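Enquirer: here is a sequence together with a model predicted from it:
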Amino acid sequence: MLADDTASERSGHPLLRTRTMSDAIEPSSPLQFMKSQDTQTTFGEDNEERRRLALESSQDGDERPRMSRRLSTKDNLRRLLSLKRKEARAKAQPLPPQPTDNSTPPNLTLWDAAKSGDAAALQYHLTASPTPSILVNSRDPDADFTLLHAVVSHVRDPTAAMHVLLDHGADVSARNMYNVQAIHIVPLTSSEPLNPLRLLLQCGADVNARDGDGWTPLHYTARFCPVPLPPMRMLVAQGAAIDARDTAGKTPLFCLLANRDDPDAVTWMVERRADAGAEADFLDKRSGATTRGTVLLQAVKYQRIGSLRVLVERAPECLKQGTVEQAVALVQRQRKAAKVETAGPGPNLLGNGEVVGEETVKEMEKVLREVNERVGEGRVKRPSLLRSLSSKLARKAQMVLHGIA
C-alpha cells in the first residue's frame, strides 16, 4: 500500500514534532509538534464538566444547591473535590483578556501572552523592556522557537498579536529547530490565513522559503487550507514558484490533491501552467521501496473524481506511459489491503484512510473508461498508453471496481 500524504504520516517532517523537557525523542509528525505546544482545552469540555459538578453538589438532581441543610462528611469531601477540579480547570482554561492600559501589569508572562494571542499583554512586556528588539526575538529554551512561532502556532486569528511583535522588530525569517518559519505555520493553523500571510510578506518573509522537507508556503497552503485557492492566488502573485519540488519531488499540485477534491483550484493551477506531468516518489509501505508517479496517480490514490476529470481534459501530459496502468493497479492494491469486512454491503477504507462508497467507485470506473477511450481514439497522443490499459487489464480493473461493495 502506498504511503499516505497526510500530515501525520510525513515521516520526519520538521514542523510539528513533539519535544518536551522530559522527552528528548524527536517527534515524528507536524501535528505532534503542534499538539505538544497546545495548552488550551477542548471547546465545550469545561461546560460539560461544570454541569456535571453542579448536579453532583445538589440534592435529588436539583440544580439549585440546598445551602440550608447540614452538610455531611461526604458532602464536604465532594465540595472539596469540586473546588479542586475547578481550580485545575481554571489553570487549563484560556486566560481572560488583559487590560489594554499599558501602565497596568498583565497577569500573563510574555510566552503565555504569545500563546494566547493577547496583543495588549505583549505590548506591555515589550514596551517595558529596555531591549525590546532582543526580547521580541528571544527563544523558548526547550523547543527553540520564537514568540512569532508561538503566536502563529497557537492562535487561529493571529494578526493583532503579529502586528505587535513585528512592530517591535520580530524576525520574520527566524527558523525553529526543524527549519520552519512562521510563514510555513500560518496555512496550517490559521482559520483565515490570507491576512497573516500578506502581513508576513509585507515585512520581508520569503515567499519561497523551504522547510526541512523542502516544502514552501505554497505547499502548506495547498495541503492544509480548507479553502486553498484565495491564499494560493496571493502567494503566486507575490512570486511563489508554482512548481517548487520538495525532497520527494512533489509539487504543490500533489499537495492540493491530497488536501481535497477542488476542481476549481486544480483548473487554476493548470491554467497557470503548473507541471501536471511532474513525477514524484510514492512510498510502498510493505516493501519500503519507492516508485515514481504523476499527479494522475495522486488523484486516483485520493479518489479525487472532479480533479481527475480536469487533469484528463486539460492536462494530458499527466498521462505518461504506464500511468493509467499504475493508477488501476493502485486501486486494486488498496482495495485488497484495506477492505472493510462487514456483514452486508458497506463502505470500504482505502489505503489513504478515506472511505469510498459505491457511487465513488462507479465514478472512478467511468473516468478510467473515458481515459481508455480517449487514448484509443487518438485524442491523447501518448503512443504507449493504449498498451498500458490493455483490454485484459481494463476487465481486471472493472472487476476490482465493481467488486467494492
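Expert: That came through, no problem. Residues are numbered from 1 along each chain as shown.

Enquirer: switch to C-alpha atoms for all contacts and neighbour counts from now on
Expert: Will do.

Enquirer: now the strands: where do they sit in this protein?
Expert: Counting by DSSP state E, the chain has strands at residues 280-283, 290-293, 348-349, 355-356.

Enquirer: burial count for residue 368?
Expert: Residue 368 has 23 neighbours, counted by other CA atoms under 10 Å.

Enquirer: measure it to residue 282 for me?
Expert: 21 Å (CA to CA, to the nearest Å).

Enquirer: likewise residue 321?
Expert: 17 Å.

Enquirer: the more surrounded of those two?
Expert: residue 282 (22 against 16).

Enquirer: test my guess that that one contacts residue 293.
Expert: Yes - between residue 282 and residue 293 a contact is recorded at 6.7 Å, counting by CA atoms under 8 Å.

Enquirer: surely residue 172 and residue 182 touch.
Expert: Yes - at 6.7 Å, residue 172 counts as touching residue 182 under the criterion of CA under 8 Å.

Enquirer: here comes the other one, which I'd like you to weigh against the first:
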Amino acid sequence: MSGDRSFRVFLFRMIPVLLMVSFVGWCTHNNRSRQASAPIQAELNELFMSNGLIDGPPGSQNLAEVARKIGQPGMNRLLYAAASGASLPSLQWIVDHGADPRNVGAMQDLTLLQMAAKATRYDQVAYWLSFDLDPLQRTRDGSSLIHLAAGTGLDERLLALLASKGLKVSDVTTQGRTAMHLASAKSIPVLVRAGADINAKDSEGRTPLHQAALEERNEAVTELLKQGASVFAVDSKGRTPLHLAAMGRSDAVVDTLLAAGAMKASRDQDNLTPRDLAMQSRNRQRYSGYRDLAEKL
C-alpha cells in the first residue's frame, strides 16, 4: 500500500512539471510555426497589395478576412496573377482561402498548368494536376506542356510526370515543331535520352538546329551539334542552318557552325550562299555588323 501511495504522490508532484514541459513544447512548436509562416505572410501581403486588394502597412489587415470579402471571383483573379511567380505555399494558401483552380481559365495566354510547366516548377505542376486540370490542353500555337518546359529547362523528373499524363516528346505544334525545336541547351540531352529526334523537321523542313541558328541560341546550337544534329540538313528552301545563321546577327552561332564543318559554298533553291543572305540582310536592315559577318562567309 505504501508503495502505491508513494507512486500516487510522485505522479501528483509530477503533474505541474509535465504541464510545464507540455506548455514549453507547445510554445516552441507554435513559435516555429510562426517563423515558418513569416516569409509566406510577407509574400501574401505583397501579393494582396500589388493587386490592389489591401493598402496600409504590411500586417495591418487580416488577409483571411479580405479573402472572405472578395469571394471566389476575386481570389481566382489573385491566383492567376500570382501563379507565375509566387511560391507553392502562397498559392496553396490562396486556394485554401477561396480560389478554385478548376475555374481559373486562360484569362491571358497560358493556363495555371502551362505557366507552371513553362517555369519548370515540378511542385506546382504536380499540385495543379491534383485538381484534374487538363494536361493535354495546348497553347494557341499548339505547344504542349513539354514544349513549354523544354524552352526553359526540362529535367527527367518533370518529363516523367508529363509523360505519365499522355504527353510525348514527338508531339508537334501547329507549325510542326517538336519540343526539340524549342529546347534550351539544358533540355536537349534530356529529350535525347527520352528518344526525341534530334533532326526532326517542321512544316518548313527546318530541324532543331535550323531553328536554334535562326533564333541565335548559340548554347542550344552547341548542344545540338554535340548530340549529333546534322550541320548539312536543308529545309524546304534548300537552306542549311548556316544560311539561317547568316541572316541573324550572331557571330557566335556562325563560328560554331563553321567549326562543326558547315559549308560556306552551299546554295539554296535561289542559288544563294550564306554570304549572299548575310549581305541581303545587311542591306535590308542597315546593320554594320553584317559586314563582318559576311567576311567570315
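Expert: The structure has been received and is ready for your questions. Computed from a predicted model, the values in this text were never measured in an experiment.

Enquirer: among the strands of structure 1, which comes closest to residue 253 of structure 1?
Expert: Closest to residue 253 of structure 1 of the strands of structure 1, according to CA to CA: strand 280-283, at 11.1 Å.

Enquirer: and that closest one, what does it pack against?
Expert: strand 290-293 (3 or more CA pairs under 8 Å, 6 or more residues apart in numbering; DSSP states H and E).

Enquirer: pull the residues that contact the strand it packs on.
Expert: 279-284, 323 (CA atoms under 8 Å, 6 or more residues apart in numbering).

Enquirer: how about 7 Å then?
Expert: 279-284 (CA atoms under 7 Å, 6 or more residues apart in numbering).

Enquirer: adding distance to residue 110 of structure 1, write the residues you listed out as CSV.
Expert: Putting those into CSV (distance: CA to CA, whole Å) gives the following:
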residue, distance to residue 110 of structure 1
279, 46
280, 43
281, 43
282, 44
283, 43
284, 46
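
Enquirer: just the buried residues out of those, in ChimeraX syntax.
Expert: Restricted to buried positions by 16 or more other CA atoms under 10 Å, the ChimeraX selection for those reads:
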select :279,280,282,283
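
Enquirer: just the closest of the contacts of strand 290-293 of structure 1 to residue 162 of structure 1, please.
Expert: residue 280 (35.8 Å).

Enquirer: and the closest one, how far is that from residue 154 of structure 1?
Expert: With CA to CA as the criterion, residue 280 of structure 1 and residue 154 of structure 1 are 32 Å apart.

Enquirer: same thing with residue 400 of structure 1?
Expert: 45 Å.

Enquirer: over to residue 222 of structure 1?
Expert: For residue 222 of structure 1, the distance to residue 154 of structure 1 - CA to CA - is 20 Å.

Enquirer: which one's more surrounded, the two?
Expert: residue 222 (27 against 23).

Enquirer: residues touching that one, list them.
Expert: Residue 222 of structure 1 neighbours (CA under 7 Å, 6+ apart): 228, 232, 252, 255-256, 259.

Enquirer: just residue 82 of structure 2 next, same as before
Expert: residue 47.

Enquirer: that one corresponds to which position in structure 1?
Expert: Counting by TM-score structural alignment, residue 82 of structure 2 corresponds to residue 116 in structure 1.

Enquirer: ok, residue 45 of structure 1 - how many residues close by?
Expert: Count around residue 45 of structure 1 with other CA under 10 Å applied: 11.

Enquirer: show me what contacts it?
Expert: Taking CA under 7 Å, 6+ apart as the test, residue 45 of structure 1 contacts no residue whatsoever.

Enquirer: again, only using 10 Å
Expert: 89, 93 (CA atoms under 10 Å, 6 or more residues apart in numbering).

Enquirer: which residue in structure 2 aligns with it?
Expert: In structure 2, residue 45 of structure 1 lands on no residue (TM-score structural alignment).

Enquirer: and for residue 118 of structure 1, nearest residue in space, chain neighbours not counted?
Expert: Leaving aside its chain neighbours, residue 118 of structure 1 sits nearest to residue 161 (6.4 Å; criterion: CA to CA, 6 or more residues apart in numbering).

Enquirer: which one in structure 2 is aligned with that neighbour?
Expert: Aligned partner of residue 161 of structure 1 by TM-score structural alignment: residue 124.

Enquirer: what about its match, how many residues nearby?
Expert: Counted with other CA under 10 Å, residue 124 of structure 2 comes out at 22.

Enquirer: wait, it touches residue 117, no?
Expert: Yes - taking contacts as CA atoms under 10 Å, residue 124 of structure 2 lies within contact range of residue 117: 8.2 Å.

Enquirer: can you map out the helices along the stretch 251-400 of structure 1?
Expert: Taking DSSP state H, counting those that start in this stretch, the helices of the stretch 251-400 of structure 1 run over residues 252-259, 263-271, 295-301, 305-314, 323-338, 358-376, 385-388, 391-403.
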